[in-house]
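sequence and predicted structure are below.
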Amino acid sequence: MLKNILLLLGSVGLSAAPLLAQTPSIQNTNSGTDKFAQLGTELPTPNTFRTASGAPGSQYWQQRADYDINVRLDDEKQAISGTEDITYTNLSPDVLTYLWVQLDQNIYAENSMTTSTQTADLQPRMSFGAMDYLARADFDGGYKIESVKQKGGKALSHVVNHTMMRVDLPQPLQPKQSFTFSIAYRYNINDQPKLGGRSGYEYFPEDKNYLYEIAQFYPRMAVYDDVNGWQHKQFLGSGEFALPFGNYKVSITAPADHVVGATGTLQNPDQVLSATQRKRLAQATSANKPVVIVTQAEAEQAEKGRAKGTKTWNFVAKNVRDFAFASSRKFIWDAMGLKIEGKPIVAMSYYPKEGNPLWGQYSTEAVAHTLKTYSKRTIPYQYPVAISVHGSIGGMEYPMLSFNGYRPEKDGTYSASTKYGLISVIIHEVGHNFFPMIVNSDERQWTWMDEGLNTFMQYLSEQEWERNYPSRRGEPAKIVDYMRMDKSLQTPIMTNSESVLQLGNNAYGKPATGLNMLRETIMGRELFDYAFQEYARRWAYKHPTPADFFRTMEDASGVDLDWFWRGWFYTNDRTDLAIEGVKWYTVDSKNPEIENARKRQELNAEPKTLSQQRNLQDIKRTLVDNDKPGLKDFYNSYDPIATTEADKQRYQQYVKTLKPEQQKRLNEGLHFYEVGLRNIGGLVMPVIVQMTYEDGKQEIVNIPAEIWRRNNEQVTKVFVTDKPVVAFTLDPFLQTADTDLSNNAYPRKLAPSRFELFEQQQRPQSNPMQTQPSATQPAVPASSGATGGGTN
């Protein structure tokens, strides 16, 4: 440790204040953009629709789209056909002359923009799955729009532009008016394991059955709002969905032996369920553990048959932004009841036998747990059901219903990663009921607003599931590998969904980590939790933007976070704070007995040079040591560190000139440490300092990020302690995603790494003579055991 003694000449009363001031010479030297500049032009100007506080304005409005859908599932051709009546209500102050409808299935069309703009590399070896994906042009996908008509049957002019369709209105739609029109359509369902996608079918060759997870199955209204006008950015596959709220009445016709689960409440259980199933379902609504409605034995029996007829399942969903369903004769179905603020809700799961035993044990319990934990931290869940469906899709969300992956091995065993993967994906996808199904952000523009916020909530929910739950994302340390990557491999969080690099890290992990850092380190749990809940309350069943989130978090907490939004969301800067050096100062007490004793201790502690050490051995006695007469004088016995009576008298006279409080300062024994801090990564962060004292005890000091406000790159901070410090460490609990811990300690700490020992082996050499016998080299009989001259 570098140690300097501060000699205070003059009044000791001046010792503390000047030391605590920042050194003027290194202030006001920010290079480039000030990282504490307020977000001005980056955020839209507040208005009567969206206020500066982040709340909806007095004239906030949003459109409405109500649907009456009849859809048929063809289990022989794996196809969907349907008709829908859309009633679109113009609640904006604008006059509309056309409407935009989303045709998301068109990403599978022959002329798909998704396919034509997709880039890939060919490798010398290719899997059959990769080949199937590249050859997906063989699949006749996309919507076949059979008609677009207004109420009364008259055809409407319409133009299809890839995944968007413009419907021209026969007359302008005035504010507060509604318009009803109909669309008839059909499309072929994609083989999801082969072609990918957020919905599709999975085929089970063992029992020759299909499991359908069906979404984006109907032409859906695009959003028209005060921010973008029409949100009709093309769907290319990454940027998900922007949708208005409305009421849904949906009739699903499927094979008579299928079990259907869907968004909303089943309206005709007497027509589609047996008496036994209805009885079990009634029991499940008040059960505190899952009740099986369709058993595995019943599902296995259904797998063996093929009903010739059909059943139509009728569902109603109110105030939702979308609708999805699942259908299969393979489904086991269980459910349990719960109450959130007195409102009864049913948690359900649909899964094939291939999902057991995991699904029967964990799925519905995870659904219920998610609703409880999310409701506690955002808003109470208001919908009547929440459903988890198991199929080949890794995870996808819709109102009241989600598709989730992970299944055990065929023998029923499973790894820990499979178990926790299942629980996590269910928490995540069911959690999407809150973001963006209720807090309805624009996923087509900003993936992070639903995935990032939801991943953060998922982390909190996982930690309430089990102590030390192995969460993949949320803790700052888990984002470090991504943050330290080359910046050319990253994009800022505030990047459009279709242009993001590394979607998982960018839109899920980084924003979730940022929120966790806000909660634990920057704002504190109390302020963060209140502000986050206020955001959910303000924007439930509305369309928030990033600015609404940023402003609400600041407005409800009283914390200026512009520096954090700017650095974490708008740049690729990383956290790398370093301790550059430490200077140790103590007060010169002027007491000769104390100061001389200290000087003697330091003198005795000074190491002897190599020559001095060897001379002690080689020179047994010097000339003076032999007491030769005339060689010794005053200085041979003089002790310059000895305290004299004159020294004591001068000290007493000095003390009399001091005030009592100044006299106290002389003998407090305080230690002053000037710590040099540097921001290497560019991202300003709070400075968390752990001081380890000489006696082994430790103390944590949390310094807000504003320490960097006058100089974004380097500062010095003085710490005053009443006992010696032997080590300083930055971010000891890994709270800030610091990408280089090697410079976080002073004195520097060596971090052990590992290398693996192995016995070097010679690589087998190819020997064509062994595998391709010729006329000059006879083949070796298989029974001889000879190996020739090669190495086997």
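Received it, and whenever you're ready, just let me know what you need.

drop to CA atoms for contacts and neighbour counts, all remaining ones
OK.

which parts of the stretch 1-150 of the chain are helices?
16-20, 113-117, 128-134 (DSSP state H, counting those that start in this stretch).

cool, the stretch 601-750 of the chain as well?
Counting by DSSP H, counting those that start in this stretch, the helices of the stretch 601-750 of the chain are 610-618, 634-637, 645-656, 660-666.

please identify which of the ones you listed is closest to P44.
With CA to CA as the criterion, P44 lies closest to helix 660-666 of the helices of the stretch 601-750 of the chain, at 54.6 Å.

and among the helices of the stretch 601-750 of the chain, the most buried is which?
Highest mean neighbour count among the helices of the stretch 601-750 of the chain (mean count of other CA atoms under 10 Å): helix 660-666, with a mean of 14.

chain center to that one: distance?
Distance of helix 660-666 from its chain centroid, counting by CA atoms, centre = their mean, to the nearest Å, is 54 Å.

again, but for stretch 361-370
21 Å.

ok, and what's touching it?
289-290, 334-336, 338, 347-349, 386-388, 422-423, 426-427, 430-431, 461, 465 (CA atoms under 8 Å, 6 or more residues apart in numbering).

just the ones of these in helices?
L422, I423, I426, I427, V430, G431, S461, W465 (DSSP state H).

show me where the stretch 101-250 of the chain has its strands.
144-150, 158-161, 164-173, 178-188, 200-204, 209-214, 220-221, 224-225, 229-230, 246-255 (DSSP state E, counting those that start in this stretch).

hold the first one in mind and look at this next one:
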Amino acid sequence: MKKIILFFILPVALFAQEKTSTVTPKQTGKYDTNKFSQMYDLLATPNMFRTASGAPGPAYYQQQADYKIDIELDDKKAKLSGSETITYYNNSPDNLEYLWIQLDQNQAAKDSESPLSESERMDQTFPAANFANKFLKKDSERGFNIEYVKDAKGNAMSYTINQTMMRINLATPMKPNSTISFSIKWWYNINNYQQEGGRSGYELFEKEGNRLYVIAQFYPRMAVYNDVEGWQNMQFWGSGEFALPFGDFDVNITVPADHVMEATGELMNRSEVFTPAQVKRYELAQKSFDKPVVIVTQAEAEAAEKGFSDKKKTWRFSAKNVRDFGIATSRKFIYDAMAVKLDSKVVMAASVYPKEANPLWGETSTITVAHTLKSYSSHTFDYPYPKAVSVSAEDQGMEYPMICWNFGRPDANGVTSDQIKNGMMGVVIHEVGHNFFPMIVNSDERQWTWMDEGLNSFMEFMAEQELGTNFPSRRGPAKNIVPYMSGDQKFLEPIMSNSESIIQFGNNAYGKPATGLNILRETIMGRELFDYAFKVYANRWKFKHPTPEDFFRTMEDASAVDLDWFFRGWFYSTDFVDIGINDVKQYYVTETPTAALKNAKVRKGRFGLDPGPFVYLVEENNSELKSNQKKALKIEDVQLLSDYVSTLSAEEKGTLKSPKYFYEVEFNKPGGMIMPILVEITYEDGTVDNYKYPAQIWRKSNDSAKKVYATEKAIKKIQIDPKLETADIDVTNNTWPKSEQKSKFD
């Protein structure tokens, strides 16, 4: 009978549920959306090449490419001709069926697809030179002209050119641990970079007809082959810079005999290209640690620029373990240098510049180079190369091993504004600093601009601040990135975007990563932990090829700080920081419970024991709280507290605090980006306390967090992030009581 009864009741019950809908439908499950989730979904799987700690693995390898290059500059035609022999080492475990060579000059060739890939609009105002360059000039006669590619025996090799990349087709695949040598002969017309653009070329001084050359990407260069991408043969579209293997260079450069030159590497024939007096001055510079010594004087440069020598001179440079080569040459160059003492060695800082750059450059450039080498070395490793050279090239800012071009000159009357001087010093620090990132810590610029520009902008910020002059740094301070991060999301993309896909290049690839690293150092990790981990990264990957994962993992591995939440938000998203004060409640202590507290379920003590009589904290606006109860706490006025204190020993009483005021503060987070909560509390008497709550306070609620304050003094003001350390995009919700924001007009 029971079974029969149950059988009939069950369908009736189900029917009733369906008809009356009294049961809430079961909610569907959800994916993990916690912003503190580890980044296993974003990072490459560790392996024998790159370990989970962020260090190179036991199977890590990298290729090598050595160059012997002979080039000649035709100054009258602005033409560069050259031949090179490349010896390539296959240190990979793979058979290579072909080799890829970079032909970056082809980015400006007449059949280049780079201009075709850019959207255009009709500007209505043009300088005459720009209008002529855009609409009147014939198709570009630029780009590499390859005369031959030959093997070591002089036989022609098969090759295919695809825009800015050339594939050399090997008759027999290169086996692991083998080498191959081949030669390429080429020439190209050098561009006027001020009119045609480009990272190198010449600057024309029309009055006298002289040119100042800064020459780079001037030779066919080996592409990188590695465990991450195989061949890095992405086309050079213009924004994403370069990925290059290390190697040794021997370069002979023939120029007019009246030119002065600097280049990557050590000059091997100084006595042949400098006068005896200039050689002696250089020897003095090698012992001068406090100020530069002028080696080629302004008078000598002015004399040279008046004539155009028909004679030639060959400069011979040798560079070991570098990834690239750059050259600066002109008859207009003044040249100065000084010695720089690092912890383990002495290196040379030098500058070359025309008279138009003085007095600014003579007074500032080489000293700034020296400061940069000291600052960067202290945060990473001692600068390993023998020299660093700064070249005055107006409208330029570009870097190569041991040499870089930098803008910034006085006006026609020799007057330099603070803006020009600071801009020039900033770019010198930045471009010299690129020797460390990416010339030595050799990241892939073609793929990840931030890994060199962002890290280097952060290092630049530290070097600028270490000048001790309150230098007006553009990138690094958190408040400076707020306009970008609060902008229209249509024009924002994560830092972890390919170089060619970035809309606001400077903010995304330079400013935001530099700011993020500064926040890590100053606010999240602290200088000691950050500096140690950053130095570990630099030393692990100097003269190697790191990836973003290697950086992220090393920073955690060397510090024991969980940073996945930060890298996920700051680098992989366009989330912004906005933390506010949602509510502040004041409470008063009483022994009289409100009706709600009387009926509240009491939390039992340990082991379920009854905790005994209660003291109550009642919110200020509760209507049941009597006016005479709204007063600062005195222990003796609350019998239960007074009785408790009376049971303590004198020693225990001495450890007690005396809070008189009680507050509950609720913080909210309208922004998606996680960040520590920095709180400044100002009391009625004007004194201040600061609190820092780690980012983990948001682990269990992405929207709000609460903290309780028991204070001896009444609180007058609460402010979040008073020093603007977190890039909070909206400070109008950062203060309690809410303060009226002045308009820009006010």
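Sure thing, it's come through. Keep in mind the model is a prediction, meaning the values are calculated, not measured.

looking at the helices of the stretch 601-750 of structure 1, which is closest to T373 of structure 1?
Among the helices of the stretch 601-750 of structure 1, helix 660-666 sits nearest to T373 of structure 1 (CA to CA), with 53.7 Å.

so what corresponds to W568 of structure 1 in structure 2?
In structure 2, the residue paired with W568 of structure 1 is W570, using TM-score structural alignment.

rewinding a little: make JSON lines from the strands of the stretch 101-250 of structure 1 and add distance to R64 of structure 1 and mean neighbour count to it.
Listed next are the strands of the stretch 101-250 of structure 1 as JSON lines, based on distance: least, CA to CA, whole Å; neighbours: other CA atoms under 10 Å:
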{"stretch": "strand 144-150", "distance to R64 of structure 1": "18", "mean neighbour count": "16"}
{"stretch": "strand 158-161", "distance to R64 of structure 1": "21", "mean neighbour count": "14"}
{"stretch": "strand 164-173", "distance to R64 of structure 1": "13", "mean neighbour count": "16"}
{"stretch": "strand 178-188", "distance to R64 of structure 1": "9", "mean neighbour count": "19"}
{"stretch": "strand 200-204", "distance to R64 of structure 1": "28", "mean neighbour count": "19"}
{"stretch": "strand 209-214", "distance to R64 of structure 1": "23", "mean neighbour count": "23"}
{"stretch": "strand 220-221", "distance to R64 of structure 1": "9", "mean neighbour count": "27"}
{"stretch": "strand 224-225", "distance to R64 of structure 1": "10", "mean neighbour count": "20"}
{"stretch": "strand 229-230", "distance to R64 of structure 1": "13", "mean neighbour count": "12"}
{"stretch": "strand 246-255", "distance to R64 of structure 1": "6", "mean neighbour count": "21"}
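
burial count for the residue mapped onto T449 of structure 2 from structure 1?
Under the alignment defined by TM-score structural alignment, T449 of structure 2 corresponds to T447 in structure 1. By other CA atoms under 10 Å, the residues close to T447 of structure 1 number 28.

how close does the closest residue to T447 of structure 1 other than its chain neighbours sit to A242 of structure 1?
Nearest residue to T447 of structure 1, sequence neighbours excluded (CA to CA, 6 or more residues apart in numbering): S497, at 5.4 Å. Computed as CA to CA, to the nearest Å, the S497 of structure 1 to A242 of structure 1 distance reads 12 Å.

buried ones in stretch 113-123 of structure 1, by neighbour count?
M113, T114, T115 (16 or more other CA atoms under 10 Å).

now the longest helix seen in structure 1: which residue numbers in structure 2?
The residue-count maximum for a helix in structure 1 (DSSP H) belongs to helix 358-377. Mapping helix 358-377 of structure 1 onto structure 2 (TM-score structural alignment) gives residues 360-379.
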